[in-house]
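S.K.: turn this into a structure:
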Amino acid sequence: MALKDMNLGEFGLEVASSSPAPGGGSVAAYAGVQGYALVAMVCRLTIGREKFAAVQDEMKSLLDLAETKQEMLLSLVDEDTEGFNCVMAALGLPKSSEEEKNLRRKALENATLKAADIPLRTARECLIGLSKLPSLLDKGNPNALSDMGVAALMFKSGLEGALYNVQINAIGLKSSSRKEALLAECQALRSDGNSLFEECQGKVLEGLK
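M.R.: The predicted structure is shown next:
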């Protein structure tokens, strides 16, 4: 069964099992799913209310985006586990001869790149979610302030968790140029994410006074 088709209890048990996958990368992607789910909820609590007539089109557009991103991140929950399994399969290739060793090295490098790219996509999607929250906090239904705050936390957790997984895979790469490119993007995504999260948290805490 695909991870995205499991109920919450089943997914939790699967993560808790002795199998190393699904692990942190899949959980990070699911954190992003939850962030966008909360964004969608706030949009629905804002749409159709006369008090927020001026932002109806903006909220509808954001709702469409949130629903699309939810589906994308749900797919990444499964893809992250598949990426890990590809690395494990490459590690299991024979290495008796020099030819086998070369083939194994190439397969492992390609699998590791794939395993790094998947959480990198998760991180990018979570950053997009964070970037939408300051405006939602200003214009969305203020009764859902705490929900928007939790959305920010989910996006931040998904972003940071995904970056951990990019970095641990980058360590195993032989290509220094690819490794450096991945780590440079991680640094940029983390910096942008930290700034956006601080902005969101400031708005939430101010509103909760």
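
S.K.: when you work out contacts or count neighbours from here on, use the C-alpha atoms and nothing else.
M.R.: Will do.

S.K.: where's the closest residue to Ser131 other than its chain neighbours, which helix or strand?
M.R.: Excluding the flanking residues, the one nearest Ser131 by CA to CA, 6 or more residues apart in numbering is Leu196, at 6.5 Å. Element membership of Leu196, judged by DSSP states H and E, is helix 176-207.

S.K.: what of Leu93?
M.R.: Applying DSSP H and E, one finds Leu93 in no helix or strand.

S.K.: what is the neighbour count of it?
M.R.: Using other CA atoms under 10 Å, Leu93 has 15 neighbouring residues.

S.K.: now do it against Lys101, distance only.
M.R.: 9 Å (CA to CA, to the nearest Å).

S.K.: re earlier: list the helices and strands the helix holding Leu196 packs on?
M.R.: Applying 3 or more CA pairs under 8 Å, 6 or more residues apart in numbering; DSSP states H and E, one finds that helix 176-207 makes contact with helix 98-139, helix 145-171.

S.K.: tilt between the shortest one and helix 176-207?
M.R.: Read it as helix 145-171. With axes from the mean of the first three to the mean of the last three CA atoms, to 10 degrees defining the directions, helix 145-171 sits at 170 degrees from helix 176-207.

S.K.: sequence B follows; please return its structure for comparison with A:
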Amino acid sequence: MTDNTTPIWQHRLSDFRDTVAREPMPGCGAVAVVSADLGLALVLKGLHLSQQHDATAPRQALIDEGESLKQRLAPLAREDVEAFEVFMAAVGRDQDDEERSDAIHTAAASAVEVPLKTAQLCDAALALAQQAGEHIEQQFVSDAIAGARLIHAALHGVLLNVDANAGQLGSDAARDRARLSRDGLAHRAEMLLAAITASAPA
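M.R.: All right, here's what the predicted structure looks like:
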């Protein structure tokens, strides 16, 4: 079983899986980050192995961008856990606590910000996967498309956290902004995945 002091990425995969199956946290946000990171790794696999066979500057630029995205995605798994824990602590405060409402609004802002940030990086990873298509050799295309589908699923999974928590934001304007961002990211993900799969060789 995992614990709350060790970074998620240092746990055995089987321990992470079993904790997800039995404990409140990590939840869908952290699982989405892990899934997206693995999906991006599959896209990078196609680029790295193709680069080994025939090195090009455009392909290397995509590899560098993908590696940067991977490093930025990984910490969001822990950030999601922390945001959820703070949110649940705020919700669990005594109903008579005058500061409870403010605490919930503040915690909800993080509980929405982290999944939106995750979805934005998933969006960037999908855009990278689309650009990478013409730079990946045929034998690695199935890996890259599988990776893109994982990233796409992760993006939609993490947006469920936005749906769940946006209602607790402190103003109509904040709720509208969150939902507008959520809808834009979901729509763009559909367009990117459709482009990726349409360009794949039959």
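
S.K.: now the TM-score, please.
M.R.: Overlay of the two chains. TM-score (TM-score structural alignment, normalised by the length of structure 2): 0.92; 197 aligned residues with a CA RMSD of 1.4 Å.

S.K.: rewinding a little: closest one to Ala181 of structure 1 among the helices and strands packed on helix 176-207 of structure 1?
M.R.: Taking CA to CA, helix 145-171 is the member of those nearest to Ala181 of structure 1, at 9.5 Å.

S.K.: identify each buried residue in that closest one, please.
M.R.: 145, 147-167, 169-170 (16 or more other CA atoms under 10 Å).

S.K.: counterpart of Ser157 of structure 1 over in structure 2?
M.R.: Matched by TM-score structural alignment, Ser157 of structure 1 corresponds to Ala153 in structure 2.

S.K.: would you mind measuring from Val114 of structure 2 to Leu126 of structure 2?
M.R.: Applying CA to CA to Val114 of structure 2 and Leu126 of structure 2 gives a distance of 18 Å.

S.K.: equivalent analysis for Gln60 of structure 2, please.
M.R.: On the measure of CA to CA, Gln60 of structure 2 and Leu126 of structure 2 end up 17 Å apart.

S.K.: with Ser101 of structure 2 instead?
M.R.: 37 Å.

S.K.: for Arg49 of structure 1, see how far away Glu160 of structure 1 is.
M.R.: Separation of Glu160 of structure 1 from Arg49 of structure 1 (CA to CA): 35 Å.

S.K.: swap that for Ser135 of structure 1, please
M.R.: 18 Å.

S.K.: tell me, what residue is most central in structure 1?
M.R.: Thr122 (3.3 Å; CA atoms, centre = their mean).

S.K.: contacting residues around it?
M.R.: For Thr122 of structure 1, the contacting residues are Ala28, Ala29, Gly32, Leu73, Leu76, Gly158, Leu159, Ala162, by CA atoms under 8 Å, 6 or more residues apart in numbering.

S.K.: go again with 6 Å.
M.R.: Taking CA atoms under 6 Å, 6 or more residues apart in numbering, we find Thr122 of structure 1 in contact with Ala29.

S.K.: same deal with the one 4 residues further on?
M.R.: Taking CA under 6 Å, 6+ apart as the criterion, Cys126 of structure 1 is in contact with Gly32, Phe155, Leu159.
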